[in-house]
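Asks: pasting a predicted model and its sequence here:
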Amino acid sequence: MHFHANQAKSFTEGRNIRCFGEVRPGPQGLEMVHPEYQLFDDTPPPLADQLTPIYPTTEGISVVRIGQLIELAWQQLEHQRLHIEELLPQQLIKQYQLPSLQSSLQQLHYPKVGVDIQQLESQVTPAKLRLVLEELIAHQLTLSRAKQQTQSLPAPALAAVQNLEQQFIQQLPFSLTGAQRRVWSEIMADVSQPLPMVRMVQGDVGSGTTVVAALAACRAVDNGCQVAVLAPTEILAEQHLHNFKHWLEPLGVTVVWLTGKQKTKPKRDALAAIANGTAQIVIGTHALFQDSVEYQHLGLAVIDEQHRFGVAQRHCLVAKAPPNCGLHQLVMTATPIPRTLAMSAYGDLDHSVIDELPPGRKPINSVLLNNV
């Protein structure tokens, strides 16, 4: 056994010790590693009537220190030197029989000895659910405010000119599925309004989300707007570049490539084409929203695998729209997202699903593997 000098002096013969910690088998019997302990002579001090929480730690701060800081904060609350506002409406608290915010904090940080341990460890106590509900409501309010801010500026209403759209559909070697046509109609209804579209299209790999994005790009180009197609990796961006060039360049649409790794002259030429408007569709990675990029009239942003981009990065691209003008946004994902999760995590986006594969395509099975 190893002790600091002060510890060694406190362990005198005949004194009693009470240890708190995880008991586990050791080389010479049961042992505790770094236990908490109390020393006493005859009568043991009374046990606390509450459990001791074990907090997750980070470098530079111990469990004990975290507990001390929480105790200091709690003392401020108990003596009313610190006030926390009850944010949930009283009607909601009564309806679901929720504890108050202060009571919830007390029950979680200072649980009584007789509490249901299984319920506590499963994090389904009323106190925990109370805090979870407040966080979810705050998250939804934040998303709602973000959507209001997004739609506070007018966006160009993209009229149904249809010349380019119809040419594009006619030259495809396949027919659109019913799901693609449904989602296309939802997108067209959005962009025909003088408010920014913010819509997420979800579809398995091979379901044809890129074709729908190309249709939206055709509508924007037909109305004299530029389109930015943003992908998180160069490999994915190159796939989009190949598809858009193959589909649209024969129809007279200029597609430009822009990434951070381009050599000086191709990059300078791309930036000039974007600035003077000859680049009608710009495809690339994070370079699309760098300070050096100036669009002549950006009207639509297509963002693939949008969960790979932060909100701030999306806003940087939105800021490339003309002054005092909003930007239509179409975000795509092949990641399976349950509808309820999509509504909670992406509440600022309208939601469309391409739930039909083209004929001959093999279905996609999504599985979750543990410990691979």
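Replies: Structure's in. What do you need?
Asks: for the rest of this, base every contact and every neighbour count on C-alpha atoms.
Replies: Will do.
Asks: downstream neighbour of whichever helix or strand Arg130 is part of in the secondary structure list?
Replies: Under the criterion of DSSP states H and E, Arg130 resides in helix 126-150. Sequence-wise, the next helix or strand downstream of helix 126-150 (DSSP H and E) is helix 163-171.
Asks: which elements pack onto that next one?
Replies: Counting contacts by 3 or more CA pairs under 8 Å, 6 or more residues apart in numbering; DSSP states H and E, helix 163-171 packs against helix 209-222.
Asks: how about 6 Å then?
Replies: Of the remaining helices and strands, none touches helix 163-171 by 3 or more CA pairs under 6 Å, 6 or more residues apart in numbering; DSSP states H and E.
Asks: who touches that helix?
Replies: Identification of contacts with helix 163-171 by CA atoms under 6 Å, 6 or more residues apart in numbering yields Cys218.
Asks: next, the buried residues of that helix.
Replies: Neighbour counts using 16 or more other CA atoms under 10 Å place Leu164, Glu165, Phe168 of helix 163-171 among the buried residues.
Asks: just give me the closest of those residues to Thr142.
Replies: Comparing these against Thr142 with CA to CA places Glu165 closest, at 36.2 Å.
Asks: give me the neighbour count for Gly26.
Replies: Other residues near Gly26 number 10, with proximity taken as other CA atoms under 10 Å.
Asks: do you know how far it is from Tyr37?
Replies: Counting by CA to CA, to the nearest Å, the separation of Gly26 from Tyr37 is 19 Å.
Asks: same check on Arg199?
Replies: Remark: distance between Arg199 and Tyr37 (CA to CA) = 58 Å.
Asks: pasting the second one now:
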Amino acid sequence: MRDHDGASPAATVGGVVRSQRASRRTHSGQALLLWGLLVAAANLRASLTGVGPVIDRIQVDLRLAPAVAGLLNTLPLLAFAMISPIVPRLAARWGSAWVLGAALVVLTLGIVVRWVPAASALLAGTVLIGAGIAVGNVLLPSLIKRDFPTRVGLLTAAYAAVMGGVAAVASGVAVPISEIAPGGWHTALGWWAVPALAAVMLWLPQLKGPGRTAEPMRHARLPWGSPLAWSVTAFMGLQSLGFYVVVTWLPQVFHDSGVTSTAAGWLLFLFQAVAVATSLAVPAALRRTRDQRGIATISSAALFAGYLGLLINPGWAVLWSVVLGLGGGACLVLALTFLGLRAPDPAAAGALSAMAQSIGYLLAAVGPVIFGFLHSVSAGWQVPIIFMCVAAAGQAIVAIAAGRGTVPNTSDQAAPTTR
């Protein structure tokens, strides 16, 4: 017996069952992909933020000059700036999944190399870590745009929260681990190879199946001629500059205002914890707005208020840590979200991400240096904090352009290329 379309009931039922199984496989694959992206994100800051709390011990044990010790914070940012522009071309040639997998392997190797008790190994491992993280920074927004196009804001906030939360934990546990674990600070830095290796293993399934091993992908040129892309780049750069200035110098600012060193470290943790909580709240706010201009401007203004508070009354350390965390957490999520929302497709998102992060991390690399230089020549914190107020004001201005609900003109992008 057949139905009115000529198909037997058994065939119809079989088709439904096959469709349901395919749907379940699709959902399972999407869930595994999401877990892979989030665990990768968890490794994009922790191996960096754990260095600062133990850098004095590193400097003493390896007899490093202050300038050499400073490279441990600067080298990764320079690696971000130099490697980010070439990531879209690598992804177009080899596929995003394979390139990200290779980057996670390089990151893991860098952490292991840094475990070796020698200054040369420490610096070489730091360069490898910076290279691996640079690729992840560029590709995660592109992969979210490609595989979860309707949930860009939500998933960007999720991976930013994971990245920031694990980074905060890394800075908090570095000293305790260095005090109780065999190997001291070597172990405190080296044990992060375990979660990095876990990210590699969790990403392996993404290298299998159709469209993974030979992923066709258009190569988009970096949008240097787009005013909107430059606005997004400026927003990314200024918020990155602010973050790295804060994590580098905020404890010293508080300490010089009368706070103990231990309390200053916890205030930095408070800043990061508030930033993580704020990043989780951003998607709900974005759903209530037609574009992101308002929230981007308000978040930048919060940073301005925090810096101004430090300038006027640095003794209110807890309040300014919270205010800076509120603004910083929101601005990070917005900067990352812009990379997906301001691009018409995944290839363009990767190109915009490469441009924004290349220039952005150059600013981030020089920010702490300028801040420290201004402190030295002015013999106080007022001038460098005024510098940060100016940077936050500039960020609020570019937020108006970066937050518009449009995408860059794609006429300057190259034709599709395949492997």
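Replies: In hand now; what should we look at? Predicted model, so just to flag it, every value in this text is computed and none were measured.
Asks: TM between them?
Replies: Once superposed, chain against chain, the TM-score is 0.24 (TM-score structural alignment, normalised by the length of structure 1); 139 aligned residues with a CA RMSD of 6.2 Å.
Asks: chain neighbours aside, what residue packs nearest to Gly309 of structure 2?
Replies: Leaving out its chain neighbours, the residue that sits closest to Gly309 of structure 2 by CA to CA, 6 or more residues apart in numbering is Trp320, at 6.4 Å.
Asks: in which helix or strand would I find that neighbour?
Replies: Assigned by DSSP H and E, Trp320 of structure 2 falls within helix 317-341.
Asks: that helix: how far from the chain's middle?
Replies: Computed by CA atoms, centre = their mean, to the nearest Å, the separation of helix 317-341 of structure 2 from the middle of its chain amounts to 12 Å.
Asks: so what does it touch, helix or strand wise?
Replies: Helix 317-341 of structure 2 packs on helix 261-287, helix 293-312, helix 346-378, going by 3+ CA pairs under 6 Å, 6+ apart.
Asks: again, 8 Å this time
Replies: Helices and strands in packing contact with helix 317-341 of structure 2 are listed as helix 119-147, helix 152-180, helix 227-256, helix 261-287, helix 293-312, helix 346-378; criterion 3+ CA pairs under 8 Å, 6+ apart.
Asks: other SSEs contacting the fourth one?
Replies: Under the contact criterion of 3+ CA pairs under 8 Å, 6+ apart, the helices and strands touching helix 261-287 of structure 2 comprise helix 152-180, helix 227-256, helix 317-341.
Asks: how about the shortest one?
Replies: Applying 3+ CA pairs under 8 Å, 6+ apart, we find helix 293-312 of structure 2 packed against helix 317-341, helix 382-402.
Asks: could you pull out the buried residues of the shortest one?
Replies: By that I understand helix 382-402 of structure 2. 383-386, 388-389, 391-402.
Asks: wait, Ala216 of structure 1 sits on Asp190?
Replies: No - the pair Ala216 of structure 1 / Asp190 is not scored as a contact, 10.5 Å apart, by CA atoms under 8 Å.
Asks: what's the closest non-adjacent residue to Ala217 of structure 1?
Replies: Nearest non-adjacent residue to Ala217 of structure 1, counting by CA to CA, 6+ apart: Val227, 6.2 Å away.
Asks: how close does the one you found get to Leu248 of structure 1?
Replies: Distance, Val227 of structure 1 to Leu248 of structure 1, by CA to CA: 13 Å.
Asks: just Gln149 of structure 1 next, same as before
Replies: For Gln149 of structure 1, the distance to Leu248 of structure 1 - CA to CA - is 33 Å.
Asks: again with Gln167 of structure 1
Replies: Using CA to CA, one obtains 9 Å as the distance from Gln167 of structure 1 to Leu248 of structure 1.
Asks: just Gln170 of structure 1 next, same as before
Replies: Distance of Gln170 of structure 1 to Leu248 of structure 1, computed by CA to CA: 12 Å.
Asks: and if you look at Leu341 of structure 1?
Replies: 35 Å.
Asks: who has more neighbours, those two?
Replies: The residue with more neighbours, out of Leu341 of structure 1 and Leu248, is Leu248; 20 against 10, by other CA under 10 Å.
Asks: show the residue spans covered by the helices in structure 1.
Replies: Counting by DSSP state H, the segments of structure 1 that form helices are 5-10, 63-78, 90-95, 101-109, 117-121, 126-150, 163-171, 178-191, 209-222, 234-248, 264-276, 311-318, 339-345.
Asks: skipping its backbone neighbours, what lies nearest Thr233 of structure 2 in space?
Replies: Nearest residue to Thr233 of structure 2, sequence neighbours excluded (CA to CA, 6+ apart): Ala356, at 4.0 Å.
Asks: what is the burial count for the one you found?
Replies: Ala356 of structure 2 has 31 neighbouring residues, counting by other CA under 10 Å.
Asks: ok, it - contacts?
Replies: Ala229, Trp230, Val232, Thr233, Ala234, Met236, Gly237 (CA atoms under 8 Å, 6 or more residues apart in numbering).
Asks: re earlier: let me have the buried residues of helix 163-171 of structure 1 in TSV, extended by distance to Glu31 of structure 1.
Replies: Below are the buried residues of helix 163-171 of structure 1 laid out as TSV (distance: CA to CA, whole Å):
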residue	distance to Glu31 of structure 1
Leu164	77
Glu165	75
Phe168	74
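Asks: between those, which is nearest Ser144 of structure 1?
Replies: Closest to Ser144 of structure 1 out of the buried residues of helix 163-171 of structure 1 is Glu165 (32.7 Å), distances taken as CA to CA.
Asks: for Ala189 of structure 1, see how far away the closest one is.
Replies: For Glu165 of structure 1, the distance to Ala189 of structure 1 - CA to CA - is 15 Å.
Asks: any idea how far His351 of structure 1 is from Phe40 of structure 1?
Replies: With distances taken as CA to CA, His351 of structure 1 is found 65 Å from Phe40 of structure 1.
Asks: the two: who's more crowded?
Replies: Ranked by neighbour count (other CA under 10 Å), His351 of structure 1 and Phe40 place His351 first, with 18 against 12.
Asks: which residue is the nearest non-sequential neighbour of the more buried one?
Replies: Distance criterion CA to CA, 6+ apart; nearest residue to His351 of structure 1, sequence neighbours excluded, is Met200 at 5.0 Å.
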